[in-house]
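Engineer: got a structure for you, letters missing:
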């Protein structure tokens, strides 16, 4: 649920001769990503999340100046002596076709429009959650530090794992639990295809779980 100063961190790493790799799994497809502006040596992301691509698709970028230091653990059979960033075997053509459709969809909507819509829904969700007693937000406190579409919070007296199961069974609402760093948290992702009515419904269901 947080936005981090990635460009600054990559610059600090570069000043110290450290190779930087950014895990962008929760960024690609949610908001614009400028790899050159980030200044990272390598960037990877799974594309089935916010980009809505097929499961098993991803991207791995290595900056031209870093390719001598960042090498794949696997090499293609035809060129075992050369660093290779392609699949070590037969390419998954159906996955590639599905990914093209996902890219076309995101391109037709516009990534800036997707970011604006997810931000609008997330802001509305945060506002409605704030009215529930015992709610503690864990996402970034403002737009500069919070992801557009990911909202993480705790509800006093509510077990996050149980809440996920109950909402899925009772209301066909699919959210996620966030059991990290000692937190008993719930994560809700609002994407471009979600509606304000759906946000209202999940808030009311969560309110009903409070003791």
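Structural biologist: Nice, I can see it. Being a predicted model, the structure only gives us computed values, none of them experimental. Residues are numbered from 1 along each chain as shown.
Engineer: from here on, contacts and neighbour counts on C-alpha atoms
Structural biologist: Fine.
Engineer: in the helix ranked longest in the chain, which residues are buried?
Structural biologist: Ranked by residue count and defined by DSSP state H, the top helix of the chain is helix 111-129. For helix 111-129, burial by neighbour count (16 or more other CA atoms under 10 Å) applies to 111, 113-123, 125-126, 129.
Engineer: and what of stretch 29-40?
Structural biologist: 29, 30, 31, 35, 38, 39, 40.
Engineer: want to compare, so here's the second one:
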């Protein structure tokens, strides 16, 4: 990445955790690189919010975006947008409605005046966050990492011919495990997992599985046995 940054670079935007490879990028180090070169940093946190114990102040990003329905397990069609206060003046919305104000101090007035929308679903976000805080962010991350680590170990043991698109190294891993089965298409395997075994996966980068805190190790064993049967 350092070699890709030039004098023309104005923004470094990246996914904290890739949905097609499962790799967790070193967000803090990337943001430090951006800051050192007076470049804005933008993080897509769709796969990290609700899974990782995040501290955006420590990470040091200028902007952070995420959806609420993924790892946060909140309402659909809602998102979270973090902006450093000193960057508010640099933003300009592309959707405006009545009551909009060009302000440099209040994000709500400048970026969130969008006209009619489903307010009721947004009201569930604070409750969702309270649930996560009650369980504990560190507890959630530790559990997700444990279940995913077990999933990878079981696949390696039970289906040695399986290939991994997601990292096996803990330092670059998070909550996503993506595998391929030789001679099989991900879309076909994902459909059979759902139709035959009632297992939901996604054909993103391979056969993508994202076990969460509500999944047990017994659930993982069921998934691995299903994959083993479909790998034949």
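Structural biologist: Here it is on my side, so go on. What you are looking at is a predicted structure, and each value in this text was computed from that prediction instead of being measured.
Engineer: next, the TM-score between them, please.
Structural biologist: Scored against TM-score structural alignment, normalised by the length of the first structure, the superposed chains reach a TM-score of 0.90; 205 aligned residues with a CA RMSD of 1.6 Å.
Engineer: could you list every helix and strand in contact with the following helix or strand past the longest helix of the first structure?
Structural biologist: Moving toward the C-terminus from helix 111-129 of the first structure, the next helix or strand (DSSP states H and E) is strand 135-137. Applying 3 or more CA pairs under 8 Å, 6 or more residues apart in numbering; DSSP states H and E, one finds that strand 135-137 of the first structure makes contact with strand 150-155.
Engineer: okay, the strand it packs on sits on what stretch of the second structure?
Structural biologist: The alignment of strand 150-155 of the first structure onto the second structure (TM-score structural alignment) covers residues 176-181.
Engineer: could you do stretch 103-120 of the first structure as well?
Structural biologist: So stretch 103-120 of the first structure is aligned with residues 129-146, judged by TM-score structural alignment.
Engineer: most centrally placed residue in the first structure?
Structural biologist: Nearest residue to the geometric centre of the first structure (CA atoms, centre = their mean): residue 26, 1.5 Å.
Engineer: tell me the spacing between it and residue 80 of the first structure.
Structural biologist: Distance, residue 26 of the first structure to residue 80 of the first structure, using CA to CA, to the nearest Å: 33 Å.
Engineer: also residue 147 of the first structure?
Structural biologist: 41 Å.
Engineer: more neighbours, these two?
Structural biologist: residue 147 (24 against 10; other CA atoms under 10 Å).
Engineer: quick one: contacts for that one?
Structural biologist: Residues near residue 147 of the first structure by CA atoms under 8 Å, 6 or more residues apart in numbering: 1, 2, 3, 119, 139, 140.
Engineer: quick one on the thing from earlier: other residues contacting the match of strand 150-155 of the first structure?
Structural biologist: 19-22, 148, 151-152, 161-166, 186, 204-211, 231.
Engineer: narrow these to just the buried residues.
Structural biologist: Buried subset of the contacts of stretch 176-181 of the second structure (neighbour count, 16+ other CA under 10 Å): 19-22, 148, 151-152, 162, 164-166, 186, 204-211, 231.
Engineer: now the strands for the first structure?
Structural biologist: In the first structure, the segments counted as strands under DSSP state E are 21-23, 42-46, 58-62, 135-137, 150-155, 176-178, 185-189.
Engineer: residue in the second structure matching residue 192 of the first structure?
Structural biologist: Matched by TM-score structural alignment, residue 192 of the first structure corresponds to residue 213 in the second structure.
Engineer: was I right to think its match contacts residue 140?
Structural biologist: Yes - between residue 213 of the second structure and residue 140 there is a contact under CA atoms under 8 Å: 6.4 Å.
Engineer: what touches both of the two?
Structural biologist: By CA under 8 Å, 6+ apart, no residue touches both residue 213 of the second structure and residue 140.
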